[in-house]
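Q: Please work out how this folds:
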Amino acid sequence: MPGDLADFAEFVEANLPGLLRYGHALTGNPHDAADLVQTVLEKIGSRWSHVRNKTDDPVAYVRRSMANAHISRWRKRRRENLVAELPETRSFTMADPFEHEPLWQALRDLPPRQRAVIVLRYYEGLSEAEIADSLGVSPGTVKSQASKAIASLRARLRGSDGTEGTEGRQAV
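A: Have a look, this model is predicted:
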């Protein structure tokens, strides 16, 4: 058991920056990304020996777990919450430096699965087969989600800068 904990600690130390970047791209902000990574690593850490023996690529397993957890969290949050009183409008959190970037805004507005596919493909540089394996979907689903996401990003970016020609296509 102590060897498993040391092995898990080495895994986390080696992969934490990449997992946080992936979480940031999935969630849209660094705070939710840190929460997502922590939640998933807690679950995986408690059964690390099983995970390590089950899969050849634990990073892909963690990414898939993160994508699934994010989608589940997103589904729960999108339900309406009625409250008796309005919360205060002042916020003391730091602003996201990418908040006003058109590409970042468009990426944040994609549905969770499309965002995961785009992030894994263009940010992490994974192939369609690796993405399909990581998310637990078929390669055809990866292709269709990527196509829909790119079309949506192009439309959003074309609308945000006012261009109608091919200039916007090169940005995505």
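Q: CA only for contacts and neighbour counts going forward, please
A: OK.
Q: which other helices and strands contact the helix or strand where residue 147 lies?
A: Here residue 147, judged by DSSP states H and E, is contained in helix 139-161. Where contact means 3 or more C-alpha pairs under 8 Å, 6 or more residues apart in numbering; DSSP states H and E, helix 139-161 is packed against helix 102-108, helix 112-118, helix 128-135.
Q: Can you give the contact residues for the longest one?
A: Spelled out, that is helix 128-135. 60-61, 63-64, 67-68, 117, 120-121, 138-139, 141-143 (C-alpha atoms under 8 Å, 6 or more residues apart in numbering).
Q: and the angle from it to helix 139-161?
A: For helix 128-135 against helix 139-161, the angle by axes from the mean of the first three to the mean of the last three C-alpha atoms, to 10 degrees is 100 degrees.
Q: what separates residue 139 from residue 20, distance-wise?
A: Distance of residue 139 to residue 20, computed by C-alpha to C-alpha, to the nearest Å: 25 Å.
Q: okay, which residue is most central for this structure?
A: residue 26 (2.1 Å; C-alpha atoms, centre = their mean).
Q: my guess is that residue meets residue 67, correct?
A: Yes: under the criterion of C-alpha atoms under 8 Å, residue 26 makes contact with residue 67 at 7.4 Å.
Q: this one next, for a side-by-side:
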Amino acid sequence: MADWERTLETLVRDRGPALVRYAYLLTGDRAAAEDLVQDAVVATFVRRGQLRETAAAESYVRRTILTTFVDGTRRGRRFRDVRHLLVRSDSHEGPERGVQERADVVAALADLPPRVRACVVLRFYEDLTIAEIARALTLSDGAVKRYLSDGTRTLERTLGPVQDDVETHVVGGPGRAR
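A: Alright, predicted model coming up:
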């Protein structure tokens, strides 16, 4: 077995579920997320078959997932087709509360434009700084701040106030270089 094959096997076995969760946040659909991850893995190993470290391979795959999503080749077409199936309930009692909250977040993310959604996912799911998001998406820091501000405002209208101190993250608040 070649080194790249071992790397691929380890990546898919150990990091595959995390990659699918990451793609799911972007696409809003499990099947689309799985397709996106598969496409990203294939594209990564076709171009970079010499990869020998799982961490480097995962980094390339995550970048490919993000780029593919932002470029619009997988804009959640399937999710928009079934979004009406997610029924909002005003009653958040019982064990289904967490499931409903997750569905609400996914539905709210689906309403964001792709670049705004990517910035929000990278900030709040990947916990990247503004500078890191800007580098990942090849945007200016100011554009990232604007996208985060717009995304946060839109999400708060749908979901209510964000518990995290968004101002600290968006404008670099007191003592933090985010």
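Q: ok now do the nearest residue to residue 70 of the second structure once chain neighbours are set aside, which residues does it touch?
A: Nearest residue to residue 70 of the second structure in three dimensions, chain neighbours excluded: residue 114, at 5.5 Å (C-alpha to C-alpha, 6 or more residues apart in numbering). Residue 114 of the second structure makes contact with 69-70, 72, 75, according to C-alpha under 8 Å, 6+ apart.
Q: How many residues are close by residue 123 of the first structure?
A: Residue 123 of the first structure has 13 neighbours, counted by other C-alpha atoms under 10 Å.
Q: Now check the first structure for the residue matching residue 62 of the second structure.
A: Under the alignment by TM-score structural alignment, residue 62 of the second structure pairs with residue 63 in the first structure.
Q: what about its match, how many residues close to it?
A: 22.
Q: swap in residue 121 of the first structure?
A: 17.
Q: ok, the contacts of residue 114 of the second structure in the first structure, which still hold?
A: Contacts conserved in the first structure for the contacts of residue 114 of the second structure, counting by both residues aligned by TM-score structural alignment, their matches' C-alpha atoms under 8 Å: 69-70.
Q: Give me the buried entries from the contacts of residue 114 of the second structure.
A: 69-70, 75 (16 or more other C-alpha atoms under 10 Å).
Q: can you tell me the mean distance of the longest helix belonging to the first structure from the second structure after alignment?
A: Using DSSP state H, we find that the single longest helix of the first structure is helix 2-27. Mean deviation of helix 2-27 of the first structure relative to the second structure after superposition (mean C-alpha distance after the TM-score superposition for the first structure): 1.6 Å.
Q: Pull up the gap between the aligned partner of residue 109 of the first structure in the second structure and residue 75 of the second structure, please.
A: Matched to the second structure by TM-score structural alignment, residue 109 of the first structure sits across from residue 111. Separation of residue 111 of the second structure from residue 75 of the second structure (C-alpha to C-alpha): 11 Å.
Q: Next: residue 49 of the second structure.
A: Distance from residue 49 of the second structure to residue 75 of the second structure, by C-alpha to C-alpha: 27 Å.
Q: next one: residue 23 of the second structure
A: 11 Å.
Q: Next: residue 155 of the second structure.
A: 18 Å.
Q: before we move on, what about residue 21 of the second structure?
A: For residue 21 of the second structure relative to residue 75 of the second structure (C-alpha to C-alpha), the value is 16 Å.
Q: same deal with residue 150 of the second structure?
A: Counting by C-alpha to C-alpha - residue 150 of the second structure and residue 75 of the second structure are separated by 19 Å.
Q: Among the contacts of helix 128-135 of the first structure, which pair sits farthest apart?
A: Across these, no pair lies farther apart than 61 and 143, at 20.2 Å, counting by C-alpha to C-alpha.
Q: Neighbour count for the two, which is higher?
A: The residue with more neighbours, out of residue 61 of the first structure and residue 143, is residue 61; 20 against 16, by other C-alpha under 10 Å.
Q: Name all residues that make contact with residue 20 of the second structure.
A: 30, 33-34, 37.
Q: please redo it, this time with the cut-off set to 10 Å
A: 26, 30-38, 62, 65 (C-alpha atoms under 10 Å, 6 or more residues apart in numbering).
Q: cool, residue 31 of the second structure as well?
A: 20, 24, 37, 78-79.
Q: and it, what pairs with it in the first structure?
A: Per TM-score structural alignment, residue 31 of the second structure is aligned with residue 31.
Q: Can you classify that match by secondary structure?
A: helix (DSSP: H, G, I helix; E, B strand; the rest coil).
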